[in-house]
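Trainee: Okay, structure incoming, though there's no sequence with it:
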């Protein structure tokens, strides 16, 4: 691999891991961070400013706290002719806004979302999804960081995947914490519960695959796991959680999604139809008048 000059803006846990991986890959790395002490121990050149750092690199990687910080770091910096890779978490619109700015400045823009803990960056356990400039995504230096998945030219698409995946993750974590609270309320060690819970969750994969196909097609005829059946199960869970002193708003919210569909006369359709309740606001399905899309 031909060594290239790489700039890293941001030296949090992720930024340091990225810089270390590029250095191990034989690249000349220049780093900048608002707090200079974060660069201690890195075999990299420490720039005095973000502008100085960007000037030193052909590939510029940004890994800061949030989109506002990314915009602030790059404000007034000359990025003409640079390949700009932003690994800062944000919304799809944040990514598109920065992509438009980069294009106006004469830079190529690629947005990425990292699926790895810092210590696994550069190993087979690390993967990064990208969207934006296809040419930048194909640069061999980025392959050092982990498995590369390119999702298309829309710079916001990677963030669209990211917010959906993270929403699922936090929903799962919320469910786990509630399960742990229910276990403790019944004198059950959480370490004893977890293997059984994980086994059950792993067995749900076929059901989720079926639900995904139903949602994509907007067809919910398969009532193997019906809304009405799940409404009854959720009501029991909500009652049990309250009785044991560990109610959970997340569980109530899932039940509300199901209730809206059952109240509209859809009770015998698949549980997957509950996705149609999102975005309906406090009015629910207003008498079941929502247009049937299948």
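Mentor: Structure received. Predicted, not measured: the structure shown is a model, and the values here were computed from it.

Trainee: hey, let's count contacts and neighbours off CA atoms from now on
Mentor: Fine.

Trainee: quick one, longest helix in the protein?
Mentor: helix 157-185 (DSSP state H).

Trainee: can you pull out the strands in the protein?
Mentor: Using DSSP state E, the strands assigned to the chain run over residues 5-9, 28-32, 45-46, 59-62, 83-86, 108-115, 127-132, 147-150.

Trainee: Contacts for the last one next, please.
Mentor: Okay, so that is strand 147-150. For strand 147-150, contacts defined as Cα atoms under 8 Å, 6 or more residues apart in numbering pick out 124, 126, 127, 128, 129, 130, 131, 134, 137, 142.

Trainee: for stretch 268-285, same thing?
Mentor: With Cα under 8 Å, 6+ apart, stretch 268-285 has contacts from 211-212, 214-215, 218, 220-228, 230, 257-258, 260-261, 263-264.

Trainee: let's bring in a second one:
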């Protein structure tokens, strides 16, 4: 639960920092992102079924598509002077999935990256 909590809260904080560069305040961002959590809840249920089955169809989009969007978020963050370490970390994990042949799979295939020991050094 802690990993989930910190991931969601840090994503919120990064989004608030990013949108703050356009003078959008946190109180405006919060309801929009709260609504998005409802959508992600539906995805989690579908992803859980895929993970349990060991099959990761690209129903909504591929990991390759997510990787391109992550690169856009990193570039946008950096161009606005916002810390991009969080999306860069996620992109690193996603890049490993693509390098491992998972680029055409659905995002639930990322579970395979979390099942591996951390890469150090």
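Mentor: Arrived safely, thanks for sending. The shown structure was predicted, so the numbers you read here are calculated from the model rather than taken from an experiment.

Trainee: Let's have the strands of the first structure in JSON lines, adding mean neighbour count and distance to residue 169 of the first structure.
Mentor: Listed next are those as JSON lines, based on neighbours: other Cα atoms under 10 Å; distance: least, Cα to Cα, whole Å:
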{"stretch": "strand 5-9", "mean neighbour count": "25", "distance to residue 169 of the first structure": "27"}
{"stretch": "strand 28-32", "mean neighbour count": "25", "distance to residue 169 of the first structure": "31"}
{"stretch": "strand 45-46", "mean neighbour count": "17", "distance to residue 169 of the first structure": "36"}
{"stretch": "strand 59-62", "mean neighbour count": "24", "distance to residue 169 of the first structure": "24"}
{"stretch": "strand 83-86", "mean neighbour count": "24", "distance to residue 169 of the first structure": "22"}
{"stretch": "strand 108-115", "mean neighbour count": "25", "distance to residue 169 of the first structure": "12"}
{"stretch": "strand 127-132", "mean neighbour count": "24", "distance to residue 169 of the first structure": "16"}
{"stretch": "strand 147-150", "mean neighbour count": "18", "distance to residue 169 of the first structure": "20"}
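
Trainee: Now render the ones you listed as JSON lines, adding distance to residue 167 of the first structure.
Mentor: JSON lines is the format used below for those (distance: least, Cα to Cα, whole Å):
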{"stretch": "strand 5-9", "distance to residue 167 of the first structure": "27"}
{"stretch": "strand 28-32", "distance to residue 167 of the first structure": "31"}
{"stretch": "strand 45-46", "distance to residue 167 of the first structure": "36"}
{"stretch": "strand 59-62", "distance to residue 167 of the first structure": "23"}
{"stretch": "strand 83-86", "distance to residue 167 of the first structure": "21"}
{"stretch": "strand 108-115", "distance to residue 167 of the first structure": "14"}
{"stretch": "strand 127-132", "distance to residue 167 of the first structure": "16"}
{"stretch": "strand 147-150", "distance to residue 167 of the first structure": "20"}
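
Trainee: now for the ones you listed, which one comes closest to residue 164 of the first structure?
Mentor: Of all these, strand 108-115 sits nearest to residue 164 of the first structure, with 11.7 Å by Cα to Cα.
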